[in-house]
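K.L.:
Provided below are the primary sequence and the corresponding predicted coordinates.
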Amino acid sequence: MRRLILFRHAKSDWTGEAATDHERGLAPRGRRVAGPMGAWLAGRGFRPDLVLCSTALRTVRTWSLAKAAFTPAPTAEFLDEIYEASDETLLETVRRTSPEVQTLMLVGHNPGLGDLTERLAGSGDPEARRALSAKFPTAAIAVLDTPFDGWSELGPGTARLDRFITPKMLGLGEE
């Protein structure tokens, strides 16, 4: 079995002085919820073997705050190709992952992450599927399980949505 964790960056700052979208950091609410979302993952044993993170400042900072819940912190790679990637690009990125990686996490952006989750989830927890279909808000996490020996076999409808959690579900505030 393989586990894929999709983690959308926390709430970004639209009021700052960032010169580009890529350079936008986190809003105060984003800084407040990123760590607890990482703690939720760690507390349930959802420890990634590898984290693939967008190079956008808001994703890098989200991961920086979330990884504090893991000791030691999982290995992370920062990839330009994840920044504003489509679900197809994200799927190809996942498929290239070494079969030695059992649990993979992507830290990225919408609509790509939400679209990829819906595309892959052929089954799973009905309540999680309903919540996912409504919205994939900032700092949300989807946990998908697959029966495959390698990531290259992953495709539409081949995963089971195990969990979908948002900051609001954890009592961390609005989304």
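P.N.:
It's in. Residues are numbered from 1 along each chain as shown.
K.L.:
switch to C-alpha atoms for all contacts and neighbour counts from now on
P.N.:
Will do.
K.L.:
just give me the neighbour total for the residue nearest to Ala139 when sequence neighbours are not counted.
P.N.:
In space, and not counting its chain neighbours, Ala139 is closest to Ala10: 4.2 Å by CA to CA, 6 or more residues apart in numbering. Neighbours of Ala10 under the rule other CA atoms under 10 Å: 33.
K.L.:
quick check: Ala10 touching Ser64?
P.N.:
No. Ala10 is not in contact with Ser64 according to CA atoms under 8 Å; the separation is 11.3 Å.
K.L.:
any residues touching the longest helix seen in the chain, and which ones?
P.N.:
As assigned by DSSP state H, the longest helix anywhere in the chain is helix 28-43. Helix 28-43 has contacts (CA atoms under 8 Å, 6 or more residues apart in numbering) with 10-13, 47, 62-63, 65-70, 139, 141, 167, 172.
K.L.:
and stretch 76-83, by the same measure?
P.N.:
Here stretch 76-83 makes contact (CA under 8 Å, 6+ apart) with 22, 50-56, 60, 89-90, 108-109.
K.L.:
what are the boundaries of the strands in the protein?
P.N.:
Listed in chain order, the strands of the chain (DSSP state E) span 2-8, 50-54, 75-79, 103-108, 121-124, 141-146, 159-165.
K.L.:
and of those strands, who's closest to Leu132?
P.N.:
When the strands of the chain are compared by CA to CA, strand 159-165 sits nearest Leu132, at 6.7 Å.
K.L.:
could you tell me the angle between that closest one and strand 141-146?
P.N.:
On the basis of axes from the mean of the first three to the mean of the last three CA atoms, to 10 degrees, strand 159-165 is oriented at 160 degrees to strand 141-146.
K.L.:
and strand 159-165, what other elements does it pack with?
P.N.:
With contacts taken as 3 or more CA pairs under 8 Å, 6 or more residues apart in numbering; DSSP states H and E, strand 159-165 sits against strand 121-124, helix 126-134, strand 141-146.
K.L.:
comparing those, which comes out most buried?
P.N.:
strand 141-146 (a mean of 24; mean count of other CA atoms under 10 Å).
K.L.:
would you turn the strands of the chain into TSV with distance to Leu132?
P.N.:
Formatted as TSV, the strands of the chain follow (distance: least, CA to CA, whole Å):
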stretch	distance to Leu132
strand 2-8	12
strand 50-54	21
strand 75-79	25
strand 103-108	16
strand 121-124	10
strand 141-146	8
strand 159-165	7
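K.L.:
and here's the other structure:
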Amino acid sequence: MKTLGIFRHAKSDWNDARLRDFDRPLNKRGRVGAGVMGKHIRDYGLENLVGWKRILASPAVRVTQTIELAGEAAGETPPITWDRRIYLANSATLIEVLREQDGDPRSIMLVGHNPGLEDLIFDLVPDDGSNPLRDVVEDKFPTAAYAVIQLDIENWADLAENCGRLVHLVRPRDLDASLGPDLND
């Protein structure tokens, strides 16, 4: 059994049209959301922020800032493996990155972007009507959302479609109503 955490970057700033997408920072709401989610990840019983055996992340500015602020709020500075392939990756690429993990850590947290993270959840968790959390993700996996999937595999190399069960899902608005959706979320 393996555990996969999925953490989408917090709300980013679109105000400076001169910036490349990769270089967009978090906006004010994103900075608040990253901190709220960092505390939640720390307090959630399955794994704390540093308890994840491996954290793989996109090196995009909005992801690095999300992790930094989440870590500060949690009072922890986790070690990160930055992987450029995660930046705007689709589900197939994310699965490939996970399958390549050596040492077979029992848990990995993946921090990145949509639509890849959302699609990864859809690919790993069966659409059989038995998981109401999956239905919530079908509605939306918003910025700074955090999900945990239990995987019925012994080795990361064995990662396959429909091998997971979504056991936890929290969105920033679930913890702070002021972080609720708006038209740009």
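P.N.:
Received the coordinates, thanks. This is a predicted model, so every value here is computed, not measured.
K.L.:
who wins for neighbours among the contacts of stretch 76-83 of the first structure?
P.N.:
Each of these was scored for neighbours by other CA under 10 Å, and Gly108 scores highest at 32 neighbours.
K.L.:
quick one: map it onto the second structure.
P.N.:
Under the alignment by TM-score structural alignment, Gly108 of the first structure pairs with Gly112 in the second structure.
K.L.:
hmm, its match is touching Ala57, no?
P.N.:
Yes. Gly112 of the second structure is within contact range of Ala57, at 5.9 Å (criterion: CA under 8 Å).
K.L.:
identify the contacts common to those two.
P.N.:
Common neighbours of Gly112 of the second structure and Ala57 (CA under 8 Å, 6+ apart) are 63, 86.
K.L.:
what about Gly35 of the second structure, neighbour count?
P.N.:
Per other CA under 10 Å, the neighbour tally for Gly35 of the second structure reads 23.
K.L.:
list the contacts for the closest residue to Met109 of the second structure other than its chain neighbours?
P.N.:
Nearest residue to Met109 of the second structure, sequence neighbours excluded (CA to CA, 6+ apart): Gly5, at 4.2 Å. By CA under 8 Å, 6+ apart, Gly5 of the second structure lies in contact with 107-110, 146-149.
K.L.:
if we go to 10 Å?
P.N.:
41, 46-47, 52, 55, 107-111, 146-150, 166, 168-169 (CA atoms under 10 Å, 6 or more residues apart in numbering).
K.L.:
Cys53 of the first structure corresponds to which position in the second structure?
P.N.:
Cys53 of the first structure maps onto Ala57 in the second structure, by TM-score structural alignment.
K.L.:
thinking again about what came up before, what residue of the second structure matches up with the residue nearest to Ala139 of the first structure?
P.N.:
Residue correspondence to the second structure (TM-score structural alignment): Ala10 of the first structure is matched to Ala10.
K.L.:
so that match sits right up against Glu68, yeah?
P.N.:
No. Look at Ala10 of the second structure against Glu68 with CA atoms under 10 Å: they stay out of range, at 11.3 Å.
K.L.:
what is in contact with the two at once?
P.N.:
By CA under 10 Å, 6+ apart, the residues touching both Ala10 of the second structure and Glu68 are 31, 34-35, 62.
K.L.:
which of those residues has the most neighbours?
P.N.:
Ala34 (31 neighbours).
K.L.:
relative to Arg173 of the second structure, how far out is it?
P.N.:
If you measure Ala34 of the second structure against Arg173 of the second structure using CA to CA, to the nearest Å, the figure is 12 Å.
K.L.:
joint contacts of the two?
P.N.:
Residues touching both Ala34 of the second structure and Arg173 (CA under 10 Å, 6+ apart) are 144-145.
K.L.:
wait, Val61 of the second structure touches His113, no?
P.N.:
No. Assessed by CA under 10 Å, Val61 of the second structure is found out of contact with His113, at 11.6 Å.
K.L.:
any shared contact partners between those two?
P.N.:
Common neighbours of Val61 of the second structure and His113 (CA under 10 Å, 6+ apart) are His9.
K.L.:
circling back to that earlier point, which one of the helices and strands packed on strand 159-165 of the first structure lies closest to Glu84 of the first structure?
P.N.:
Closest to Glu84 of the first structure of those, according to CA to CA: strand 141-146, at 17.1 Å.
K.L.:
can you spell out the matching residue range in the second structure for the closest one?
P.N.:
Against the second structure, strand 141-146 of the first structure falls on residues 146-151 (TM-score structural alignment).
K.L.:
chain center to that stretch, what's the gap?
P.N.:
9 Å (CA atoms, centre = their mean, to the nearest Å).
K.L.:
that one vs the first structure, mean deviation?
P.N.:
Following superposition, stretch 146-151 of the second structure is found to deviate from the first structure by 0.8 Å on average (mean CA distance after the TM-score superposition for the first structure).
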